[in-house]
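Peer 1: kindly generate the corresponding structure for this input.
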Amino acid sequence: MSTPGLGLPMVVPAPDLPARVRIHEVGPRDGLQNEKATVPTGVKAEFIRRLADAGLRTVEATSFVHPKWVPQLADAEALFPQVKDLKGVHLPVLVPNMRGLERALALGADRIAVFASATESFAKANLNRTVEESLAVFEPVVARAKDEGAHVRGYVSMCFGDPWEGAVPLHQVAHVCGALLDMGCDELSLGDTIGVATPGHVLELLAALNEQHVPTSVLGVHFHDTYGQALANTLAALEHGVTTVDASAGGLGGCPYAKSATGNLATEDLVWMLHGLGIDTGVDLGRLVATSEWMADRLGRPSPSRTLRALSHKEQ
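Peer 2: Prediction:
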């Protein structure tokens, strides 16, 4: 046990938790894609640099989707060259198809993400395809990315609940996860896109995936805080052995294709909890808070992160 300093939690380790967690920062991509106003490219680049300076070593930079679908990220070609040479920082980019992959590879991207759905309704809304059709599109994309030596992440959305279909059967999630692993994905991110998961549900899904030969070592979790469950769900995942957690600086983001999806788990809130548990993240909480405050100023509104608000209040 250690005593907290200014702006630091008391450290009280809990048994059987990972010694280190890798935070997969999604703010610049998943966070900003949901903004009504387009953020200038230079501000996005500075945001990524500041996140890296705060100690985040995986920062999802942008998405190579057609500007028609996500106009907020239409500047991918202009943005990525401004940040790709950051030392010691992985910069994954989302690609929807082979064209997106080619655009990303041409700029030197070496970490690629594809975005699948566990439900038919969301696959139709987000990808305009069935689940099987979307997997068929991703298969050659993943194969080409692997041939080029890229690391590939597979996002699986609607793993716990769907606004059109309700609760999602475990076997549907397992099927999509298995298909993505079979085609060569290096890791998977389990998305609670509308934030309806609870800890027991998280543990049940993780156990079901293990039974279907999806190892915990390839899994990350991506929780939304719609019902205030994101940190509780994260702790459940850590207890199961998960060591990769997605989060968004300042709690930015949601999902433009699911209106009931509110903000992502705030990176500051996650770091506060992890550091309090004695889990290493490599992140400087003070610098992270300053970065999210800086971004909130650029967006013209306060951050929903409770840790950020608490620490900012202390400084006043």
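
Peer 1: going by C-alpha atoms from here, please, whenever you check contacts or count neighbours.
Peer 2: OK.

Peer 1: that's a helix at Phe115, yeah?
Peer 2: No. Looking at Phe115 with DSSP: H, G, I helix; E, B strand; the rest coil, it is strand, so not inside a helix.

Peer 1: test my guess that it contacts Val152.
Peer 2: No. Shown here, Phe115 and Val152 do not form a contact pair, counting by C-alpha atoms under 8 Å, at 10.9 Å.

Peer 1: who's more crowded, those two?
Peer 2: The neighbour comparison of Phe115 against Val152 (other C-alpha atoms under 10 Å) goes to Val152, with 26 against 21.

Peer 1: packing partners of the helix or strand that contains the more buried one?
Peer 2: Of the helices and strands defined by DSSP states H and E, Val152 is found in strand 151-157. If you count contacts as 3 or more C-alpha pairs under 8 Å, 6 or more residues apart in numbering; DSSP states H and E, strand 151-157 packs onto strand 111-117, helix 131-147, helix 170-182, strand 187-192.

Peer 1: this one next, for a side-by-side:
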Amino acid sequence: MPFTARDLRYEPEKSFPALEAFLRQRAQRYLGPLQYDAEEVDLVVSHVVERLVALGLLGGGTRQPETVLDQLSEAQFYAFLNNCVRHKAIDRLRRHHHQVTPFSALEESEEAQGEADPLGEVTVSLWGIPPFAHPEDAALAAATQRELRALLKHCIKALASAPRQLRAVLQELETIGALDLAREVVEELQAIAVTPLSAETPLPHLSQHRDHAYKKLRSCLQSQSSNLAVVVALRLTEYETWLSSERKKEAAGEVAVPIQELARAGLTLSEVKQGLRQLAFEGLLNWHEGDEIVHLDAARLRRLARYYRIE
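Peer 2: Have a look, this model is predicted:
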């Protein structure tokens, strides 16, 4: 059952079960190797609940003044809770000396150690720090930004030719609380005589359908971007198939891409270099001004495939 900040403030008894279920689901996702440790999951959930109580949001009623959190939209509030859970889960992983999973590591800034001020979280762009490791981050952000929301809907609707992949993405949107976005996608598809699979339809091999869908979403988001770094990143990922060839395997799993080959289809060499500079600045490439070759390995290609940046 969806809930809002207002529900937590004025009707905590009704909304708390939904809040707890959401926090537990996100905690298990971010805890990685600790996801089946009930004590660790409880600790993360309790931490967020305590912060909400301290802020006067959970059960505060009219006894405590409203804060900026009360003014958030439903999507923004879910994103705020998601970030609080993520920060605490990463903190617990560090305390247990577990290596942070690639998904969390790509989202988390190197400077962020331990707890993050939840009020400070709200002032930070909901898009987080690029690159995005997962399209759900784009979903949470796009739910509050009209242009980006339209782009995301376009990319999700493009999955209509693969009904099971579309259902997997809609199910993920519903899980993270972006119910209005999922509802709009379904209504717009039905308007053009496309009926997505019912939520009750079983999806064997769900994780595979979801992974294929995410790959298509990333590619779609990148291809629709006008940001030079994103466009260059997309072009570099086109060379991923080269790594699977026997010739590239013999070359220590690397592919060398001449930057001249990237300057095509509307991009000048100067624009390519500008995009490469941005990618190198963000640590996605080991490229220096004056280099005529970009060296890529499988790990860099995976990160480039997940890269997205707003203007």
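
Peer 1: can you give me the TM-score here?
Peer 2: Their TM-score after superposition, calculated using TM-score structural alignment, normalised by the length of the second structure, is reported as 0.23; 136 aligned residues with a C-alpha RMSD of 7.3 Å.

Peer 1: ok so, going back, please tabulate the helices and strands packed on strand 151-157 of the first structure in a markdown table, including the columns distance to Asn210 of the first structure.
Peer 2: Formatted as a markdown table, the entries for those read as follows, by distance: least, C-alpha to C-alpha, whole Å:
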| stretch | distance to Asn210 of the first structure |
| --- | --- |
| strand 111-117 | 19 |
| helix 131-147 | 21 |
| helix 170-182 | 9 |
| strand 187-192 | 13 |
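
Peer 1: Ala208 of the first structure: which of those is closest?
Peer 2: Closest of these to Ala208 of the first structure is helix 170-182, at 6.9 Å (criterion: C-alpha to C-alpha).

Peer 1: in that closest one, which residues are buried?
Peer 2: Neighbour-count burial for helix 170-182 of the first structure, with 16 or more other C-alpha atoms under 10 Å as criterion, is recorded at Leu170, Gln172, Val173, Ala174, Val176, Cys177, Gly178, Ala179, Leu180, Leu181.

Peer 1: the residue lying closest to the fourth one once chain neighbours are set aside: neighbour count?
Peer 2: Residue nearest to Ala174 of the first structure in three dimensions, not counting chain neighbours: Leu209, with 5.6 Å by C-alpha to C-alpha, 6 or more residues apart in numbering. Neighbourhood size, Leu209 of the first structure [other C-alpha under 10 Å]: 21.

Peer 1: isn't Leu209 of the first structure up against His175?
Peer 2: No. Contact criterion C-alpha under 8 Å: Leu209 of the first structure and His175 do not qualify, at 9.1 Å.

Peer 1: name the SS class of Ala256 of the second structure, please.
Peer 2: Under the three-state scheme (three-state DSSP), Ala256 of the second structure adopts strand.

Peer 1: check the gap between the residue nearest to it when sequence neighbours are not counted and Pro102 of the second structure for me.
Peer 2: Spatial nearest neighbour of Ala256 of the second structure, chain neighbours left out: His295 (4.6 Å); criterion: C-alpha to C-alpha, 6+ apart. Distance of His295 of the second structure to Pro102 of the second structure, computed by C-alpha to C-alpha, to the nearest Å: 21 Å.

Peer 1: more neighbours, those two?
Peer 2: His295 (14 against 11).

Peer 1: tell me which element the more buried one falls in.
Peer 2: For His295 of the second structure, the enclosing helix or strand under DSSP H and E is strand 293-297.
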